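*Asks:* got a sequence here, can you model it:
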Amino acid sequence: MSLQKQIMDAMKTAMKEKNAVALESLRAVKSAILLAQTESGAKAELSEDQEMKILQKLVKQRKDSAAIFTEQGRDDLAQPELAQAAVIEQFLPEQLGEEEIAAVVDQIIAQTGASSMKDMGKVMGMASGKLAGKADGKTISTIVKQRLSS
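*Replies:* Below is the predicted model of the structure:
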């Protein structure tokens, strides 16, 4: 089932359950997908990778907003953002743990023969491609830096 169909089904369920947080989150996803489809040069159908990138972007935006609100002592604003992020994350594939990401990064470092921070771009490019949708870029970057600096 396509992501758009899943989103529409979830929206119908959220409407029936009168779940405002889920409905707002799902509408944001639907809007982002429609926007991506109507961009100049875009195909009518988005690839699965493009859909995952849109979902990851929306989750990251909400988590970043929540972090800013928490820093400013506004937990009343941070909680809805985290709740929306949780709703959107349901449509992402299972996220890998740090150990699993580290194993993939170690494998890439061994394949490329990377030995210093100069090789970070090469390793990050391969790791980001291999772990697309399964891990966020910040976590990947942190692990790559740890491995290459030691």
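
*Asks:* only C-alpha atoms from now on, for both contacts and neighbour counts.
*Replies:* Fine.

*Asks:* ok, and the closest non-adjacent residue to the residue nearest the centre of the chain?
*Replies:* By Cα atoms, centre = their mean, the chain has its centre lying nearest to Gln56, at 2.0 Å. Nearest non-adjacent residue to Gln56, counting by Cα to Cα, 6 or more residues apart in numbering: Gly133, 7.2 Å away.

*Asks:* correct me if wrong: that neighbour contacts Ile54.
*Replies:* No: between Gly133 and Ile54 there is no contact, the gap being 10.0 Å when judged by Cα atoms under 8 Å.

*Asks:* show me which of these two is the more surrounded one.
*Replies:* Per other Cα atoms under 10 Å, whichever of Gly133 and Ile54 has more neighbours is Gly133, with 23 against 17.

*Asks:* which SS class is that one?
*Replies:* The three-state label for Gly133, taken from DSSP: H, G, I helix; E, B strand; the rest coil, comes out as coil.

*Asks:* packing partners for the top helix by length along the chain?
*Replies:* Ranked by residue count under DSSP state H, the longest helix found in the chain is helix 48-71. Packed against helix 48-71 by the contact rule (3 or more Cα pairs under 8 Å, 6 or more residues apart in numbering; DSSP states H and E) you find helix 20-38, helix 75-89.

*Asks:* this one as well, want them side by side:
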Amino acid sequence: MSLELTINAEIKAAMLGKKEADLRALRAIKAAILLAKTAEGGNGEITEAEESKILQKLAKQRRDSLDIFRQQNREDLAVKEEEELVVIERFLPKQMDEAELRAALSQIITSVGAASPADMGKVMGVATKQLAGKADGKAISAMVKELLK
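*Replies:* Model (predicted):
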């Protein structure tokens, strides 16, 4: 079942269950998918990779907003963002934990032949492609910096 069909089914369930937070997040996902499908130059269909990118973008937006709201002591808004983030993360592929990420990056560093922080660009290019959807860009970057010290 495609993500769009799954989201539509989840929206119906959230409406029936009167789950307002779930409904907000699911509608945001549906809107993002529709925008991607109708984007100029698009053929009306999106791939699983594009769906994953959309979900990651929505999750990142929620995380960033959550940080800002917490810094500004707006706990009422932070709670809403956190609720939506939980729903969005249900549809994302499982993220790598720190040990898995370290192992994958160590392997990439050896295959690229990186030895110093100056080689970070080479490593990041390969890592972001290989680990797309499995790890956050900030986490990859921080780990690569640590491993290339």
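
*Asks:* buried ones in the longest helix of the first structure?
*Replies:* Using 16 or more other Cα atoms under 10 Å as the test for burial, helix 48-71 of the first structure gives 51-52, 54-56, 58-59, 62-63, 65-67, 69.

*Asks:* farthest-separated two in the residues you listed?
*Replies:* Using Cα to Cα, the buried residues of helix 48-71 of the first structure reach their maximum pairwise distance at Glu51 and Phe69, which is 27.3 Å.

*Asks:* and which of the buried residues of helix 48-71 of the first structure is nearest Gly137 of the first structure?
*Replies:* Using Cα to Cα, Gln56 comes nearest to Gly137 of the first structure of the buried residues of helix 48-71 of the first structure, at 9.9 Å.

*Asks:* what's near enough to touch the closest one?
*Replies:* Residues in contact with Gln56 of the first structure, defined by Cα atoms under 8 Å, 6 or more residues apart in numbering, are 89, 92, 133, 136.

*Asks:* can you tell me the closest non-neighbouring residue to the residue in the second structure sticking out farthest from the centre?
*Replies:* Here the second structure reaches farthest from its C-alpha mean at Ala115, the gap being 29.3 Å by Cα atoms, centre = their mean. Excluding the flanking residues, the one nearest Ala115 of the second structure by Cα to Cα, 6+ apart is Leu148, at 6.4 Å.

*Asks:* just checking, that neighbour touches Gly113?
*Replies:* No: taking contacts as Cα under 8 Å, Leu148 of the second structure lies outside contact range of Gly113: 11.1 Å.

*Asks:* okay, these two: which has more neighbours?
*Replies:* Each of Leu148 of the second structure and Gly113 has its neighbours counted (other Cα under 10 Å); Leu148 has more, 16 against 12.

*Asks:* quick one: the nearest residue to Ala66 of the first structure once chain neighbours are set aside and Glu17 of the first structure, what's the gap?
*Replies:* Nearest non-adjacent residue to Ala66 of the first structure, counting by Cα to Cα, 6+ apart: Ala78, 4.2 Å away. In this view, Ala78 of the first structure and Glu17 of the first structure are 23 Å apart by Cα to Cα, to the nearest Å.

*Asks:* any idea how far Gln90 of the first structure is from Gln56 of the first structure?
*Replies:* As judged by Cα to Cα, Gln90 of the first structure and Gln56 of the first structure stand 11 Å apart.

*Asks:* hmm, I typed the wrong one, I wanted Asn19 of the first structure.
*Replies:* Applying Cα to Cα, the value for Asn19 of the first structure to Gln56 of the first structure is 22 Å.

*Asks:* over to Lys118 of the first structure?
*Replies:* Taken as Cα to Cα, the span from Lys118 of the first structure to Gln56 of the first structure is 28 Å.

*Asks:* likewise for Thr38 of the first structure?
*Replies:* In terms of Cα to Cα, Thr38 of the first structure sits 19 Å off from Gln56 of the first structure.

*Asks:* and stretch 126-138 of the first structure, how far out from the chain middle?
*Replies:* 9 Å (Cα atoms, centre = their mean, to the nearest Å).

*Asks:* residue range for that stretch in the second structure?
*Replies:* Using TM-score structural alignment, stretch 126-138 of the first structure lines up with residues 126-138 of the second structure.

*Asks:* what about that stretch, start to end distance?
*Replies:* 15 Å.

*Asks:* give me the contacts around it.
*Replies:* Stretch 126-138 of the second structure has contacts (Cα under 8 Å, 6+ apart) with 52-53, 56, 92-96, 101, 105, 108, 140.
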